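J.: okay, structure incoming, though there's no sequence with it:
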């Protein structure tokens, strides 16, 4: 992967991708250089019973699809799914779990995440162990038969602890667990966890990824087909995925 001094190189053509990827002019309209904002909440089928990519704005919106494809490209993943907020994206990942499941979470974590795990998830029978995930050797001690997920941030909020994502990925996959990382602080420009073996990458687009303090949004990125299908179902039917005008 072109490592130098333990670091991956900065992504080539990052700015070019931001400007051009999925933003080619629409030949059937006015050749606009920016993706148009689609506000219609329902779209016309070409034929009765025929295939359609867009039916209702809640299920799929062309404007949102452009954004999701761009973020996936920047994060080096196959898929990206946007949500109405960062905590909405986080909650979508936790919704992959079911009653009786257990997860491991770093003991230094964003307040909104910890409150969700402590005050909301137990209502659905999901329990959490808060542990020091910087100590890779001790992690197996906390893994239970019903453990399904390891969740962390890198670096953490607020004390900026740094995780060994390659090491965490190895531990998670040895025990057949999903590994999810909140990448909000570094953004895909400075860190691309999927390249280090992470299954689910979360960003609060509200923060550095947007950079203008005028958007509230979250995104979950993955290259695993099975996780994408489950998250897509959750996005379309259980969580508001944000305004199509964003």
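T.: Yep, that arrived. Nothing here was measured: the structure is a model prediction, and the numbers come from that model.
J.: use CA for all of it now, contacts and neighbours both
T.: OK.
J.: give me every residue that touches the residue nearest to the spatial centre of the chain.
T.: Central residue of the chain (CA atoms, centre = their mean): residue 220, 1.5 Å from the mean position. Neighbour list for residue 220: 80-82, 89-90, 93, 200-203 [criterion: CA atoms under 8 Å, 6 or more residues apart in numbering].
J.: would a markdown table of these with neighbour count and secondary structure be doable?
T.: Below are these laid out as a markdown table (neighbours: other CA atoms under 10 Å; DSSP: H, G, I helix; E, B strand; the rest coil):
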| residue | neighbour count | secondary structure |
| --- | --- | --- |
| 80 | 26 | strand |
| 81 | 24 | strand |
| 82 | 27 | strand |
| 89 | 30 | helix |
| 90 | 25 | helix |
| 93 | 21 | helix |
| 200 | 24 | strand |
| 201 | 27 | strand |
| 202 | 26 | strand |
| 203 | 29 | strand |
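J.: second structure for comparison follows:
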């Protein structure tokens, strides 16, 4: 089954009682049992819900995986993966990553004795050098948030397998339409489904997808025991969002090409971070492992003063100043004070994230209107 067809039909079966083509919203906390321990596969909604089950099957299908698990947020999904570990275990993570992930690692899990080693994962040799007998997990983002760095998933998967570690890839920026890490050797794929999977800025949700049965059982146990599960309405909205994922991503990619090249030619822009440029250090890898380059990008102005940066951030109309990404509407963001504020400034600067960096989530509006909006703000 081709990807577009799979996206439309994955996890979707007509409701057996009514024939409804859309999965119903099973707004219930519990299920009547025929006798003690005798049920129809559902006992309590924290553990199972038919709407969530349909979503989890759809998530698995579009990531070419066997199992999917839905969570109440992307951070909750990340939390579940780290809970696979024990005190004393080590995690190798990308030095350029989402600020919320960094905060979870450093402020929550470090105090439980888990050690996080941050390195530039764009060079597989750095990952190989960081491996120790205590390494149990490698955590990747590719493309990274917000500098759009690219890591070769296959190369890191080879290192991971030789070391006997798990490899989890945060695939939020690419979405399942542009990249499928399980096909490239990853053990777990993580999504903030809030973003491209939902696609309409109306849910908070996360997902994990994997192939290994035992790993699924471990993560399912964490999911039901810790209870960070999405409600049925959010699952319904995510299912609806998936149906148009391919259409939206096509337009995100088309607009991304136009906006990235326009920004690069702008006389007041000093640098554009977008993995679709042929001179991007990760272009060859991105072209190999992705189907397109997406609508996420960042840029810096030649005048990198605080006042000028704030003027641009507050000067757009179609690009709304807000956190998050991946919705049909375009968003503009200041990572240093918003999505990555939890990372100490010295760490941000060391990793190349300047105070002047501006991140764009290019939506599906008309590209000419988006350019006009940016032009008015940049001047």
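T.: Arrived safely, thanks for sending. Bear in mind that the values here come from a model prediction, so they are computed numbers and not experimental data.
J.: TM-score for this pair?
T.: Scored against TM-score structural alignment, normalised by the length of structure 1, the superposed chains reach a TM-score of 0.91; 234 aligned residues with a CA RMSD of 1.3 Å.
J.: compare the contacts of residue 220 of structure 1 with structure 2 and list the overlap.
T.: Checked against structure 2 using both residues aligned by TM-score structural alignment, their matches' CA atoms under 8 Å, the contacts of residue 220 of structure 1 keep these contacts: 80-82, 89, 200-203.
J.: now the two most distant members of those residues.
T.: 82 and 200 (13.1 Å; CA to CA).
J.: right, and the helix or strand after the strand ranked longest in structure 1?
T.: What stands out as the longest strand in structure 1, according to DSSP state E, is strand 147-153. Of the helices and strands lying after strand 147-153 of structure 1 in sequence (DSSP states H and E), the nearest is helix 165-174.
J.: how distant is the next helix or strand after that next one from the center of its chain?
T.: Next along the chain after helix 165-174 of structure 1, taking DSSP H and E as the criterion, comes strand 178-182. On the basis of CA atoms, centre = their mean, to the nearest Å, strand 178-182 of structure 1 sits 9 Å off its chain's mean C-alpha point.
J.: same thing with stretch 221-233 of structure 1?
T.: 10 Å.
J.: in that stretch, which residues are buried?
T.: The neighbour-count check on stretch 221-233 of structure 1 (16 or more other CA atoms under 10 Å) flags 221-223, 227-228, 231-232 as buried.
J.: what's that stretch aligned against in structure 2?
T.: Aligned by TM-score structural alignment, stretch 221-233 of structure 1 corresponds to residues 209-221 of structure 2.
J.: distance of residue 138 of structure 1 from residue 81 of structure 1?
T.: 33 Å (CA to CA, to the nearest Å).
J.: helices of structure 1, start to end?
T.: Using DSSP state H, the helices of structure 1 run over residues 14-20, 62-75, 86-94, 111-115, 139-142, 165-174, 187-190, 225-237.
J.: for residue 107 of structure 2, grab the count of nearby residues.
T.: Applying other CA atoms under 10 Å, we find 12 residues neighbouring residue 107 of structure 2.
J.: show me what the top helix by length along structure 2 is packed up against.
T.: The longest helix of structure 2 (DSSP H) is helix 245-265. Helices and strands touching helix 245-265 of structure 2, by 3 or more CA pairs under 8 Å, 6 or more residues apart in numbering; DSSP states H and E, are helix 3-9, helix 175-178, strand 269-273, strand 296-301, helix 367-378.
J.: which part of structure 1 lines up with the helix or strand following the fourth one?
T.: It refers to strand 296-301 of structure 2. Following strand 296-301 of structure 2 in sequence order, the next helix or strand is helix 306-313 (DSSP H and E). Helix 306-313 of structure 2 corresponds to no residues in structure 1, going by TM-score structural alignment.
J.: which helices and strands does helix 306-313 of structure 2 pack with?
T.: Helix 306-313 of structure 2 packs on helix 367-378, going by 3+ CA pairs under 8 Å, 6+ apart.
J.: quick check: closest non-adjacent residue to residue 93 of structure 1.
T.: Among residues not flanking residue 93 of structure 1 along the chain, residue 231 sits closest, at 7.4 Å (CA to CA, 6 or more residues apart in numbering).
J.: okay but that neighbour is in contact with residue 90, surely?
T.: No. With contact defined as CA atoms under 8 Å, residue 231 of structure 1 does not count as touching residue 90 (11.2 Å).
J.: can you check which part of structure 2 stretch 109-124 of structure 1 sits on?
T.: Taking TM-score structural alignment, stretch 109-124 of structure 1 hits residues 97-112 over in structure 2.
J.: starting at the chain centroid, how far to the matching stretch?
T.: The answer for stretch 97-112 of structure 2 is 16 Å, by CA atoms, centre = their mean.
J.: now do stretch 167-180 of structure 1
T.: Counting by CA atoms, centre = their mean, stretch 167-180 of structure 1 comes out at 17 Å from the chain centroid.
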